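K.L.:
Turn this into a model:
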Amino acid sequence: MGCSMDDQRREAAIWFRELRDRITSSFEALEDRGPGDTAIGRFVVTPTERGEDGGGGLMSVMRGGRVFEKVGVNWSEVHGTLSPGAQKAMAARGVPGIEGDPRFWASGISLVAHMQNPHAPAVHMNTRMFWTPGAWWFGGGADLNPCIEYPEDTAHFHAELQEACDPFDSEYYPRFKAWADEYFFIPHRGRARGVGGIFFDDLNSGNWEADFAFTRAVGEAFLPAFLPLAEAHMDQPFSEADKDQQLIHRGLYAEYNLVYDRGTKFGLETGHNADAVLMSLPPLAKWV
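P.N.:
Presented below is the predicted three-dimensional model:
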C-alpha cells in the first residue's frame, strides 16, 4: 500500500530541511577556508511565520563573510488559502485542478548567494513541492549568475545539472535548460540575468515517487555544481573595475527578482515573512 499524500508531504518537507542543513554546513566550511583575516561568516537563523495562515520556516542568512558577501538559504513549510489572483495565475499557466478548493500547502528550499570576489559567480537554487486538494506538483532549478563569465565554469555547472537530469528522462535537460533561458530573461533589458541552468515547474507525471526523486537529484546536484567554482575564485585578485562590474550586474539581478520572479510574487501575495522573501536581493548594487 502506498503512502498517503499527508505522508508524502511530510517526507518532502523533511528532505528540503535536510538539504538546507547540508548546504549551510558546506558553506560555513568553505568560509573556514576563505581568504583574509576578517571575521569568518556564519549563518544567522531566524524562524519565520505566515501571518493569519499557517506554517513558517527558517531564514538562514550569512552576511559579510570572507567568501560570501550575502547568502540566504531558506526553508519553509506553509499552508493556507490561495487568493483569487494566485489561483487565476496558476490556472493561466495550465495547472490542473487549481480553480476549485483554494486551500494549499507548500514546502521547499530557496537559496541565493552573492559573493565577495567578483570573479566568483552568484548563484540561485530552489526546489519545492506544492499541493492543493485538486493537484500536486514539484518545481525548482538552479542558475548561475557571473558578472565576469568563465566559459569553463558555465560548462561545469551545466554538466552537473545534465548529469542529474539524464537518468530520469533524456529530454529533461534540454527542455528545462530552454525553460530557464526563457524564464531567467529580463525583457526590459533584452538580456538574460546570467548564463542559465535549468528551471521546471508544475511537474506532475502522475508518479509522485519518480517526480520527488528527480527533484531530490536536482537539489543534490547543487553543491557539486557550485562549490568548485566558488572555491576556485574566492582568493583570485580583482580590481576596482571588476567590483564595479559586479555591482552593476547585481542591479540586473535585483530588477529581475522584484519585477518578474514568480516566487517573490507568490511569497509576498500569500503573506510570508517579507525579509525571507526578499533575502535574494544583493547587499549592494549599482545602476548606471
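K.L.:
going forward, measure contacts and count neighbours with C-alpha atoms only.
P.N.:
Will do.
K.L.:
any idea how far residue 13 is from residue 217?
P.N.:
Residue 13 sits at a distance of 15 Å from residue 217 (criterion: Cα to Cα, to the nearest Å).
K.L.:
And those two? Which one has more around it.
P.N.:
Legend: neighbour count by other Cα atoms under 10 Å for residue 13 and residue 217, higher for residue 13 (21 against 17).
K.L.:
part of a strand, is the more buried one?
P.N.:
No - Residue 13 is assigned helix when assessed by DSSP: H, G, I helix; E, B strand; the rest coil, not a strand.
K.L.:
Could you also give me the structure for this next sequence, so I can compare it with the first?
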Amino acid sequence: MTDPFDDRKSRASAWFRELRDQIVAAFEALEDGPAAGPAADNAPGRFEVTPTKRQGNDGEDAGGGLMSVMRGGRVFEKVGVNVSTVYGTLGERAQKAMAARGIPGVAENPQFWASGISLVAHMQNPHCPAVHMNTRMFWTPAAWWFGGGSDLNPCLEYDEDTAHFHQVQKDHLDPHGEDLYPRLKEWADEYFYIPHRHRARGVGGIFLDDHNTGDWEKDFALIQDIGRAFLPAFLPITEKRRETEWSDADKEAQLVHRGLYAEYNLVYDRGTKFGLETGHDANAVLMSLPPLAKWV
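P.N.:
Okay, here's the model as predicted:
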C-alpha cells in the first residue's frame, strides 16, 4: 500500500537538497572575493563533499546524505553544510525524549523518517559572526512535524548586524502571520541559552520545533521561507565585515567565544543528541564544532 506521505517526504527532501546547493554555491562565491588578515593570502576555499550513511539498529541501511565541509578558506575557517534523509526505528532514549515532548504514538510504533539541512559556519575574521541554520521534517506513523531556525553568534557584536539579521527573519515570517516572528524569536532566546554560563550563546534569531498546524502545505511553506531567509540575512553582514582589519585581541575573543558554542552543542543541542543516539555518522553530527577554541 502506498504511503500517502511518500510524495510529501520526497518534496521536503528535495527542497533541503536544493537549499544546500544554493548555500554551497553562495559560500564558494564569497571565497573568491577579498579578505583581511593572514587568511587573505589563502587560496579560495572549496567544499569537500563526503557521502554519509546511517546504520540502523540491526545494521541495515537506514539512509544517509552529504557532508560538505570547507576548511582554511579566505572567509571561512570552517563551515559545514550537511543534508540527510534517514529512517528506521527510534531507540528507547529517543522514544522517551519525544514522548516527553508530547509526540504521540512513538512507543506504539517507533518507526521514523527524517530529512533536513544543518549548517554551521566559523569565520576567519573575528568581525564576521559565526552562524547556525537548520530546517527539517520529521515523520512517524502517528505524527509529522517541522523544525529549525537560525541564529547569529558574533564574538564582536555590531548592533546594526544584529538588527539586519533579525529584520530579514521577520520579513520572511510576517507573510505567515505577524505573531510568528516575536514568538519564534523568544523561542530562540530560550533555546540557545547556556544555563551553566548564565548567558545566550549569541544574539539570537528564530527557532521552532514540533511544528504541525494540521496543514502540511502551509507548514512546509513556512519552513521553506525560514530556509530562504538565511542567505539574505547572513551574506550582507559577511560581505561588510570580511575586509575589516583585526588584532590578536580580537582573535582571542573569537576563540574564547567559540568555547561557548562548543559547550552548548555538546551539552544541550537537541540535534546533536538525536544524531548520535540514532547512529548517524558521528563526523557529520559533530561537524558543528569549531576548528579551534579556547577556555579561560
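K.L.:
And for the equivalent of residue 186 of structure 1 over in structure 2, the neighbour number?
P.N.:
Aligned by TM-score structural alignment, residue 186 of structure 1 pairs with residue 194 of structure 2. Neighbour count of residue 194 of structure 2, defined by other Cα under 10 Å: 18.
K.L.:
Residue 201 is in contact with residue 194 of structure 2, correct?
P.N.:
Yes - assessed by Cα atoms under 8 Å, residue 194 of structure 2 is found in contact with residue 201 at 6.5 Å.
K.L.:
anything in contact with each of the two?
P.N.:
Common neighbours of residue 194 of structure 2 and residue 201, counting by Cα atoms under 8 Å, 6 or more residues apart in numbering, are residue 264.
K.L.:
Structure 2: strands as residue ranges?
P.N.:
Assigned by DSSP state E, the strands in structure 2 fall at 48-55, 61-71, 76-89, 111-123, 130-140, 143-153, 193-194, 199-200, 204-211.
K.L.:
What does residue 235 of structure 1 correspond to in structure 2?
P.N.:
Match for residue 235 of structure 1 (TM-score structural alignment): residue 243.
K.L.:
swap in residue 171 of structure 1?
P.N.:
Under the alignment (TM-score structural alignment), residue 171 of structure 1 maps onto residue 179 of structure 2.
K.L.:
From residue 173 of structure 2, how far out is its match?
P.N.:
Distance from residue 179 of structure 2 to residue 173 of structure 2, by Cα to Cα: 9 Å.
K.L.:
now residue 238 of structure 2
P.N.:
Counting by Cα to Cα, the gap from residue 238 of structure 2 to residue 173 of structure 2 is 22 Å.
K.L.:
Residue 115 of structure 2 too?
P.N.:
22 Å.
K.L.:
before we move on, what about residue 117 of structure 2?
P.N.:
Distance from residue 117 of structure 2 to residue 173 of structure 2, by Cα to Cα: 19 Å.
K.L.:
ok, the two, which is more surrounded?
P.N.:
residue 117 (26 against 22).
K.L.:
how about the more buried one, what's its partner in structure 1?
P.N.:
By TM-score structural alignment, residue 117 of structure 2 lines up with residue 109 in structure 1.
K.L.:
and the spatially closest residue to its match that is not a sequence neighbour, what is it in contact with?
P.N.:
With Cα to Cα, 6 or more residues apart in numbering as the criterion, residue 109 of structure 1 has its nearest non-adjacent residue at 4.5 Å, and that residue is residue 75. Applying Cα under 8 Å, 6+ apart to residue 75 of structure 1 gives the contacts 16-17, 20, 57-59, 107-110.
K.L.:
at 10 Å what do you get?
P.N.:
Shown in contact with residue 75 of structure 1 (Cα atoms under 10 Å, 6 or more residues apart in numbering): 13-14, 16-21, 47-48, 56-60, 107-111, 126-128, 276.
K.L.:
And residue 70 of structure 1, by the same measure?
P.N.:
By Cα under 10 Å, 6+ apart, the contact list for residue 70 of structure 1 reads 41, 43, 61-64, 112-116, 122, 279-284.
K.L.:
now do residue 6 of structure 1
P.N.:
So residue 6 of structure 1 contacts nothing (Cα under 10 Å, 6+ apart).
K.L.:
go on, residue 55 of structure 2?
P.N.:
Residue 55 of structure 2 makes contact with 61-64, 86-88, 278-281, according to Cα under 10 Å, 6+ apart.
K.L.:
Kindly recompute the last result at 8 Å.
P.N.:
So, once contact is read as Cα under 8 Å, 6+ apart, residue 55 of structure 2 ends up touching 61-63, 279-280.
K.L.:
just residue 126 of structure 1 next, same as before
P.N.:
So residue 126 of structure 1 contacts 108-111, 140-142, 219 (Cα under 8 Å, 6+ apart).
K.L.:
Identify the residue spatially nearest to the equivalent of residue 287 of structure 1 over in structure 2, adjacent ones excluded.
P.N.:
Taking TM-score structural alignment, the alignment pairs residue 287 of structure 1 with residue 295 from structure 2. Excluding the flanking residues, the one nearest residue 295 of structure 2 by Cα to Cα, 6+ apart is residue 256, at 5.6 Å.
K.L.:
Aligned against structure 1, show me the partner of the one you found.
P.N.:
Under the alignment (TM-score structural alignment), residue 256 of structure 2 maps onto residue 248.
K.L.:
go on, residue 47 of structure 2?
P.N.:
Residue 47 of structure 2 maps onto residue 43 in structure 1, by TM-score structural alignment.
K.L.:
what's the distance between residue 123 of structure 1 and residue 250 of structure 1?
P.N.:
From residue 123 of structure 1 to residue 250 of structure 1 the distance is 11 Å (Cα to Cα).
K.L.:
With that, I have no additional questions.
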